[in-house]
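Colleague: Predicted model and sequence below, questions to follow.
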Amino acid sequence: MGPGQFGIDIPTCEKFAKAIKEAREAGAEVCLVIGGGNIFRGVAGAAKGMDRAQADSMGMLATVMNALAMQSVLENMDVPTRVLSAIHMEAICEPYIRRRAQRHMEKGRIVIFAAGIGNPFFTTDTGAALRAIEMNCDALLKGTQVDGVYTADPKLDATATRYDDVSYQELLVKDLRVMDSSAVSLMRDNNIPIVVFSLKEEGSLLKVLHGQGTSTTIANKGASSK
């Protein structure tokens, strides 16, 4: 949503698309999972009295809208892209089929996974973790508003310090909340590192892919951070 309070900001999408294009041109196979909080958050809807399952369904539809917007921007930059949705809606995007998604990536296309995992009560984080496992990804990169995992929210606590590396277990025990616990557990059980970095920094995605820049790597204790 960029500088706005709601909706889709195209210049912000273009900034992200440029970073994704650079990553692809550097030789990375990239797939994306995009949230929908700029349009609707299921948890927020449930907190206001909506049925949680119904609210989560609305949130999943919001992710489809964002995925289509990102597809449009990427393709305007001549980057071939496919949107695969966990909820079937063939008129606007492809249904999620694991082997089809892998084939798209093999052909050099950016794959955008929409609608989470297609079920309520699961966050986009869990969706990203599941797709990372299914696509045999080397790492799960989480772009956020801050440049890594901190001991506390740096926006609220001036004494918060950033971790360069942290184990899955420490993240869960200290309840650092960079991702929900089910997503972290999935990554731990499948030994896929999570790299948390800032989307705000110019060129941050490419730096992370080259093991540079500022970020936090979440991995099993003793695993390489880069």
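Modeller: Arrived safely, thanks for sending. No experiment lies behind these values; they were computed from the predicted model shown.
Colleague: Could you use CA atoms for every contact and neighbour count after this?
Modeller: OK.
Colleague: residue contacts, Leu206?
Modeller: Shown in contact with Leu206 (Cα atoms under 8 Å, 6 or more residues apart in numbering): 19, 22-23.
Colleague: Just the buried residues of those residues.
Modeller: 19, 23 (16 or more other Cα atoms under 10 Å).
Colleague: between the contacts of Leu206, which is closest to Pro11?
Modeller: Ala19 (12.7 Å; Cα to Cα).
Colleague: Please tell me how far that closest one sits from Leu171.
Modeller: Applying Cα to Cα, to the nearest Å, the value for Ala19 to Leu171 is 28 Å.
Colleague: thinking again about what came up before, would you turn the contacts of Leu206 into TSV with secondary structure and distance to Cys13?
Modeller: Listed next are these as TSV, based on DSSP: H, G, I helix; E, B strand; the rest coil; distance: Cα to Cα, whole Å:
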residue	secondary structure	distance to Cys13
Ala19	helix	10
Glu22	helix	14
Ala23	helix	15
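Colleague: any idea how far Arg131 is from Val184?
Modeller: 13 Å.
Colleague: So for these two, which residue has more residues nearby?
Modeller: Val184 (25 against 21; other Cα atoms under 10 Å).
Colleague: nearest spatial neighbour of that one, skipping sequence neighbours?
Modeller: Counting by Cα to Cα, 6 or more residues apart in numbering, the nearest residue to Val184 once its immediate chain neighbours are dropped is Tyr168, at 6.6 Å.
Colleague: try this one next to it:
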Amino acid sequence: MLPQIGETGQEKLGSARVLIIGLGGLGSPAALYLAAAGIGELHLVDGDQVDISNLQRQVLYKTNHRDKDKAVVAAQQLTATNPEVRVHAHSRMADEAWLSALLSEQNFDVVLDCTDNLNIRHIINRVCRAQKVAVVMASVRGFSGQLVSFDFRSSDSPCYACLFPPAGETTDLPEAENCATVGVIGPALGMIGSAQALEAIKSIVGLPFTSLNQLQLFEAGSLEWRSLGLSQNSTCPVCG
């Protein structure tokens, strides 16, 4: 019924293929809204199992899902929400070689980075740029959220490394500050994860999406949004 989407837009959603990396506090609401919107095919990537401490922010899971693979449980939950969506669970972490192969094999319309690991985020950035796939990235720490999108089908698109250059030495450790170390207010993850789904839907149906090359900063304590425009960095190690 929305004139901005209409039957044509709904058909685009129904034929779209979306990859969600990370099924935690961001990936849970994003996946729920994309499944409910009628995305044709969802691929879910997460190598973790459900823990009781996750439940205050990871709304896909229930207490009876404890110690089960998040990707498998998420696929079951989303199929129950919308049986017409084709859902594929990948119970593993997304390393660079595996992710490159997956994106080469599958024609994804957009990738959602819902992780809390800086090294994986840089891998997603590099692979999506190499494969020319649009990506919506987000993170939340405490009461503060960030959202940014890049459309790598455009040759002059900036990338995540333009904004946050990768460290000289890589490590398998997660970022020093994440949900497990500093805590997070659950509804802030819900808002940012929902915004990721919204931006993905707008990208698929051809509507302008506000986070494209714009770092959106959200403060849950004051309900304030700020926006910072980004441009390609000539010294960027990935796209410069």
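Modeller: It's in. Computed from a predicted structure; not experimentally measured.
Colleague: Quantify their similarity with the TM-score.
Modeller: The TM-score (TM-score structural alignment, normalised by the length of structure 1) is 0.40; 125 aligned residues with a Cα RMSD of 4.5 Å.
Colleague: so how far is Leu112 of structure 2 from the residue lying closest to His90 of structure 2 once chain neighbours are set aside?
Modeller: What sits nearest to His90 of structure 2 in space, not counting adjacent residues and going by Cα to Cα, 6+ apart, is Val45, at 4.8 Å. Val45 of structure 2 sits 10 Å away from Leu112 of structure 2, going by Cα to Cα.
Colleague: Show me the strands in structure 2, by range?
Modeller: 17-21, 41-45, 86-90, 110-113, 134-141, 144-150, 214-219, 224-229 (DSSP state E).
Colleague: any idea of the angle the first one forms with strand 41-45?
Modeller: Spelled out, it's strand 17-21 of structure 2. 20 degrees (axes from the mean of the first three to the mean of the last three Cα atoms, to 10 degrees).
Colleague: Now do strand 17-21 of structure 2: which elements does it pack against?
Modeller: Counting by 3 or more Cα pairs under 8 Å, 6 or more residues apart in numbering; DSSP states H and E, the packing neighbours recorded for strand 17-21 of structure 2 are helix 27-37, strand 41-45, strand 110-113.
Colleague: Now do the contacts for the closest residue to Asp113 of structure 2 other than its chain neighbours.
Modeller: Once flanking residues are discounted, Asp113 of structure 2 sits nearest to Met137: 4.7 Å by Cα to Cα, 6+ apart. By Cα under 8 Å, 6+ apart, the contact list for Met137 of structure 2 reads 112-114, 147-149, 196.
Colleague: picking up where we left off before, just the closest of the contacts of Leu206 of structure 1 to Thr144 of structure 1, please.
Modeller: The closest of the contacts of Leu206 of structure 1, once distances to Thr144 of structure 1 are taken by Cα to Cα, is Ala19, at 14.1 Å.
Colleague: I figured the closest one hits Val208, correct?
Modeller: No - the pair Ala19 of structure 1 / Val208 is not scored as a contact, 11.3 Å apart, by Cα atoms under 8 Å.
Colleague: the longest helix in structure 2 is where?
Modeller: helix 186-205 (DSSP state H).
Colleague: what about Ala198 of structure 2, neighbour count?
Modeller: For residue 198 of structure 2 the amino acid is Leu, not Ala. Leu198 of structure 2: 16 neighbours (other Cα under 10 Å).
Colleague: Please tell me how far it sits from Val72 of structure 2.
Modeller: For Leu198 of structure 2, the distance to Val72 of structure 2 equals 24 Å [Cα to Cα].
Colleague: coming back round to it: between Val45 and Leu112 of structure 2, which contacts overlap?
Modeller: Going by Cα under 8 Å, 6+ apart, residues that sit against Val45 of structure 2 and also against Leu112 are 19-21.
Colleague: Out of those, who's the most crowded?
Modeller: That'd be Ile21 among those, by other Cα under 10 Å, with 28 neighbours.
Colleague: Please look at it and Val45 and confirm they touch.
Modeller: Yes - the pair Ile21 of structure 2 / Val45 is scored as a contact, 4.8 Å apart, by Cα under 8 Å.
Colleague: Look up how far Ala55 of structure 1 lies from Val184 of structure 1.
Modeller: Where Ala55 of structure 1 is concerned, Val184 of structure 1 sits at a distance of 24 Å (Cα to Cα).
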